[in-house]
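[1] Everything below, folded, please.
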Amino acid sequence: MPSASLTTVAILLLLLISTTATTSEESESESEDECRDRWIHIRDLPTRFNLDLLTNCSQYPVFDNFCPHLFHHGLGHKTHNSSHSWYRTDPFMLELIFHRRMLEYPCLTSDPNLANAIYIPYYAGLDSLKYLFGPQLNSSFLHGLDLFHYLAAAAHPHIWKKNLGHDHFLVMARPAWDFTQPLSNDPPIFGTSFLELPQFFNVTALTLESRAYPWQEQAIPYPTSFHPPNLPFLESWLNRVKKTRRSTLMLFAGGGGMSANPNVRRSIRLECESHNNNSNSNVSWGYEKMCEFVDCSNGICEHDPIKFMRPMLQSSFCLQPPGDTPTRRSTFDAIVAGCIPVFFEEMSAKRQYGWHLPEKEYDEFSVFIRKEDVVFKGVKIMDVLMRIPRGEVRRMREKVIEYLMPRIMYRKHGSSLGLRNKKDAFDIAIDGTLLRIKSRIQDLEAQRLE
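    Here you go, the predicted structure:
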């Protein structure tokens, strides 16, 4: 690992540790009214479960050298030296980003008996790398057992045993599918068995993508590259997004679609190419271009938001077809750009992010076109989008910009008071977690009384 990365990690460790020591004391000075039913205790874990994992950032070349992504507490490098809000953020750093934000949560308590919820600062996704790409590839059924043994048999085992994990939660910065390999698989396939361990069935797991059925998982937004430090920077971006001229009807930023086998990405690519190659194609509603394709194959867009944000700013609709899994970070990039998302299956967002993207309001900020209709029935996406009245398009964009954008972004840690008064993705995730745990504890207490 380069010495610069070692220095960065060392500074990061010191900052995290020092902030932990001070934030808890400050939090307990909050008034009872402000923190009623909102107290959170952070479990004290050995550093092998979180901070030590950062020092291995260059040891998984098959995955990525994630050392550069550790800067600014997981936000990554700035896109430009003069940038205040834009970073080259890797979504797999969400565990680190979330941990840093937890340390400044205003209702922390050092007494677990007073807590309404207990946060486990375990970097599950980073720890999974040794099972997915590293030396313990054939031992992925062990992932999480060391953590459980510590939680249940540590110096204070009553913290876990009090509610058998029902009041605990953690963040897992990968799709839940990466943690659901059956314990019986021999030889193991890709993934670990963390979420298949009965020991963790009661714990709330905040993941980048959840499965349709398990009740312990809840998907929360992928981090984008936009992390404003104060309200003026957020308002400046909002004003830019509102005023940008939308010269393109629809845009797809992504890869795939090259296979001869029928799939929605292939259909999007063919429709876009066919229209753009037809010199007689009509361009209406003042659009200069009906379809734009931003090729993000081989991960070339992952840490370079400039490649896709400018085209998204200039587009009315951003297509969000499923890929290897149903969800996409691009959904949230599009929202930050004020581009109306177009979904092709409900598991891409509607059945995932209920806390952040309210299910009952989907028609107010997005378009849904069944992928089967596009692939097998010849439905043209452009035709569907062009039939939406212009006034409705304007109202949908306003909903995306004014309502959704603040809800799905992760503001920068240490942000100003004005911005902290607006709930972001972290705040909404905490609210949802507290409500879910409260409901579970009430059910548990009712069972004890029976």
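[2] going forward, measure contacts and count neighbours with C-alpha atoms only.
    Noted.
[3] Break down this structure into its strands, ranges please.
    40-42, 117-119, 168-175, 204-209, 217-219, 248-254, 289-295, 315-320, 340-343, 367-368 (DSSP state E).
[4] Run a quick neighbour tally on the closest residue to Leu45 other than its chain neighbours.
    Leaving aside its sequence neighbours, Leu45 sits nearest to Pro121 (Cα to Cα, 6 or more residues apart in numbering; 7.3 Å). The tally of other residues near Pro121 (other Cα atoms under 10 Å) stands at 24.
[5] contacting residues for Pro121?
    42-43, 45, 49-50, 95, 99, 170-171 (Cα atoms under 8 Å, 6 or more residues apart in numbering).
[6] now those residues as JSON lines including neighbour count and distance to Leu183?
    JSON lines is the format used below for the contacts of Pro121 (neighbours: other Cα atoms under 10 Å; distance: Cα to Cα, whole Å):
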{"residue": "Ile42", "neighbour count": "23", "distance to Leu183": "29"}
{"residue": "Arg43", "neighbour count": "17", "distance to Leu183": "27"}
{"residue": "Leu45", "neighbour count": "16", "distance to Leu183": "26"}
{"residue": "Phe49", "neighbour count": "19", "distance to Leu183": "22"}
{"residue": "Asn50", "neighbour count": "21", "distance to Leu183": "24"}
{"residue": "Glu95", "neighbour count": "25", "distance to Leu183": "25"}
{"residue": "His99", "neighbour count": "24", "distance to Leu183": "29"}
{"residue": "Leu170", "neighbour count": "21", "distance to Leu183": "21"}
{"residue": "Val171", "neighbour count": "26", "distance to Leu183": "21"}
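[7] Including distance to Ser128, could the residues you listed go into JSON lines?
    Output for the contacts of Pro121, formatted as JSON lines (distance: Cα to Cα, whole Å):
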{"residue": "Ile42", "distance to Ser128": "21"}
{"residue": "Arg43", "distance to Ser128": "20"}
{"residue": "Leu45", "distance to Ser128": "17"}
{"residue": "Phe49", "distance to Ser128": "11"}
{"residue": "Asn50", "distance to Ser128": "12"}
{"residue": "Glu95", "distance to Ser128": "12"}
{"residue": "His99", "distance to Ser128": "17"}
{"residue": "Leu170", "distance to Ser128": "14"}
{"residue": "Val171", "distance to Ser128": "13"}
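[8] here's the other one to compare against:
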Amino acid sequence: MSKRCALTLLLIMAVWNSGSSEEEEECKNRWIHIRKLPSRFNLDLLANCSEYPMLDDLCPYLGNHGLGQKTHNRSRSWYRTDSSMLELIFHRRMLEYPCLTQDPFLANAIYLPYYAGLDALPYLYGPESNSSALHGLHLFHFLQQDNPQIWARHMAYDHFLVMARPALDFSQPLTNDPPIWGTSFLELPQFFNITALTLEARAWSWQEHAVPYPTSFHPANLGLLESWLTRARRSKRSVLALFAGGGISGGSATPNIRRSIRSECENTTVDSYYEKLCEIVDCSSGVCEHDPIRFMRPMLQASFCLQPPGDTPTRRSTFDAILAGCIPVFFEELSAKSQYGWHLPENEFEEFSVFIPKEEVVFKGLKILDVLQRIPRARVRTLRERVLKLIPSVLYRKHNSSPGLRTKKDAFDLAIDGTLDKIRSRLQDLDFVI
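    Modelled structure (predicted):
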């Protein structure tokens, strides 16, 4: 059987609602219709996994419905997950969503299984980079031609999709000539009304909402989750602060937060409580991206995990750190506080994280390690316990997981809840009958 045929068979295993009164009550105001799209909008994009320009072969990360291959043969929860597979991961989970309806006119929301991030790659890196304003128009034309009344019913306000890249990659103004970077998908008037779930939202976002980057941990049952929580809770924290990432050495001499972190870590003093005050895991050239053992073990041994912005404000490492019970330290609000409100409530940030303005560090000499050392031990324990409680809500559990694990809402569940609420609010504001 071909790779594409296998993917097709796996992705059509949707279980539609039976219409029982119990389901009607549980699914009230929660019905979702999955729009049927031609394979050129999703599965065909996976078939080209080894042919995208400027990128490594993506084919190894298609396994296990986008979770990637297991980190080793005996692993039961750990996979080599690539963030670009979020669209596939989300699609697979949508197929087992309990409140699906085949009737789009009974649905409270319409899900478009369009792999927008993968479809954007030729516009970002390939020969179509000068045609960025065309990205998405083929989808719009299909939606207009195939049952256009579905799109028109609520002027597309009830539609949503997943885009496995930062929103800025889809936000190039149509007036840019020649194009600079990104496609113009979110700038197209045709898509102004949809809700886009992205890995990072813009500061002024209203179309999109950020959802967590997928980590490498995808438990299939409650026992595996609880076993990991126990390990993270009991782990000895012998290092005060850890930074796992690239951009630490080389490059421009211009002052920046990562350079300041390196300078501090190279000039640490002895501390009576911690074996080490600072540790760096060099993840340059993407060496950590699909190898979680490189950074998860050090994170389990650290009290604080530093999350400086890089090319963009957000980092997958934020969610890896939470998974390890390592208290995240942010240096600008766009890194998380103004991003992941459905998963990391903005009004609770001081309960599970530390904020140190990067300007104070880079330009005024504030020492990160001094700030962290001044936090009382009891406060550190309280922060870590709150981080541990966040773990179930920021991971994407494995598809077909056990009923027990499904009682705990994960990143997918919270994203669906938030999307339904957002769509409902927007429709009410526009006086649509819902």
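[9] Tell me how they score on TM after superposing.
    With the length set by TM-score structural alignment, normalised by the length of the second structure, the two chains reach a TM-score of 0.97; 431 aligned residues with a Cα RMSD of 1.3 Å.
[10] about what we covered before: what does the residue nearest to Leu45 of the first structure correspond to in the second structure?
    Under the alignment by TM-score structural alignment, Pro121 of the first structure pairs with Pro113 in the second structure.
[11] quick one: its match from Met94 of the second structure, how far?
    9 Å (Cα to Cα, to the nearest Å).
[12] So which bit of the first structure is stretch 316-326 of the second structure matched to?
    Taking TM-score structural alignment as the measure, the first structure aligns residues 329-339 with stretch 316-326 of the second structure.
[13] Now do the buried residues in that stretch.
    Buried residues in stretch 329-339 of the first structure, counted by 16 or more other Cα atoms under 10 Å: 330-339.
[14] repeat for stretch 157-166 of the second structure
    Going by 16+ other Cα under 10 Å, stretch 157-166 of the second structure has these buried residues: 157-166.
[15] Then stretch 78-97 of the second structure?
    Under 16+ other Cα under 10 Å, the buried positions of stretch 78-97 of the second structure are 78-95, 97.
[16] repeat for stretch 380-394 of the first structure
    381-382, 385, 393.
[17] from these, which is closest to Ile268 of the first structure?
    Ile381 (7.9 Å; Cα to Cα).
[18] Give the equivalent position in the second structure for that closest one.
    Ile381 of the first structure maps onto Ile368 in the second structure, by TM-score structural alignment.
[19] My read is that that match contacts Glu360, right?
    No: between Ile368 of the second structure and Glu360 there is no contact under Cα atoms under 8 Å: 9.5 Å.
[20] Alignment lookup: Ala156 of the second structure to the first structure.
    Counting by TM-score structural alignment, the partner of Ala156 of the second structure is Gly165.
[21] does Trp160 of the first structure really touch His149, like I thought?
    No: taking contacts as Cα under 8 Å, Trp160 of the first structure lies outside contact range of His149: 10.5 Å.
[22] Quick check: most distant residue from the centroid of the second structure.
    For the second structure, the largest distance from the centre (Cα atoms, centre = their mean) belongs to Ser272, which lies 37.9 Å off.
[23] what separates the equivalent of that one over in the first structure from Gly254 of the first structure, distance-wise?
    Under the alignment (TM-score structural alignment), Ser272 of the second structure pairs with Ser284 of the first structure. Distance of Ser284 of the first structure to Gly254 of the first structure, computed by Cα to Cα: 25 Å.
[24] quick one on the thing from earlier: mind picking the two most distant members of the buried residues of stretch 380-394 of the first structure?
    Ile381 and Val393, at 15.1 Å, using Cα to Cα across these.
[25] Do you have the helices of the stretch 1-150 of the first structure handy? List them.
    3-27, 32-35, 51-54, 94-102, 124-132, 145-153 (DSSP state H, counting those that start in this stretch).
[26] Relative to the second structure, which residues correspond to the second one?
    Same thing as helix 32-35 of the first structure. The alignment places helix 32-35 of the first structure over residues 24-27 of the second structure (TM-score structural alignment).
[27] what's in contact with that stretch?
    Taking Cα under 8 Å, 6+ apart as the rule, stretch 24-27 of the second structure contacts 98-99.
[28] Stretch 433-444 of the first structure too?
    37-38, 116-117, 163, 166-169, 204.
[29] Please tell me how far the counterpart of Phe304 of the second structure in the first structure sits from Glu292 of the first structure.
    Counting by TM-score structural alignment, Phe304 of the second structure lines up with Phe317 in the first structure. Distance of Phe317 of the first structure to Glu292 of the first structure, computed by Cα to Cα: 10 Å.
[30] Next: Glu95 of the first structure.
    Distance check for Glu95 of the first structure against Glu292 of the first structure: by Cα to Cα, it reads 34 Å.
[31] Next: Gly125 of the first structure.
    34 Å.
[32] ok, Cys278 of the second structure - contacts?
    239-243, 265, 268, 369.
[33] For those residues, could you give me CSV that also reports distance to Tyr396 of the second structure?
    What follows is the contacts of Cys278 of the second structure, written out as CSV (distance: Cα to Cα, whole Å):
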residue, distance to Tyr396 of the second structure
Val239, 28
Leu240, 28
Ala241, 26
Leu242, 24
Phe243, 24
Cys265, 33
Thr268, 37
Leu369, 32
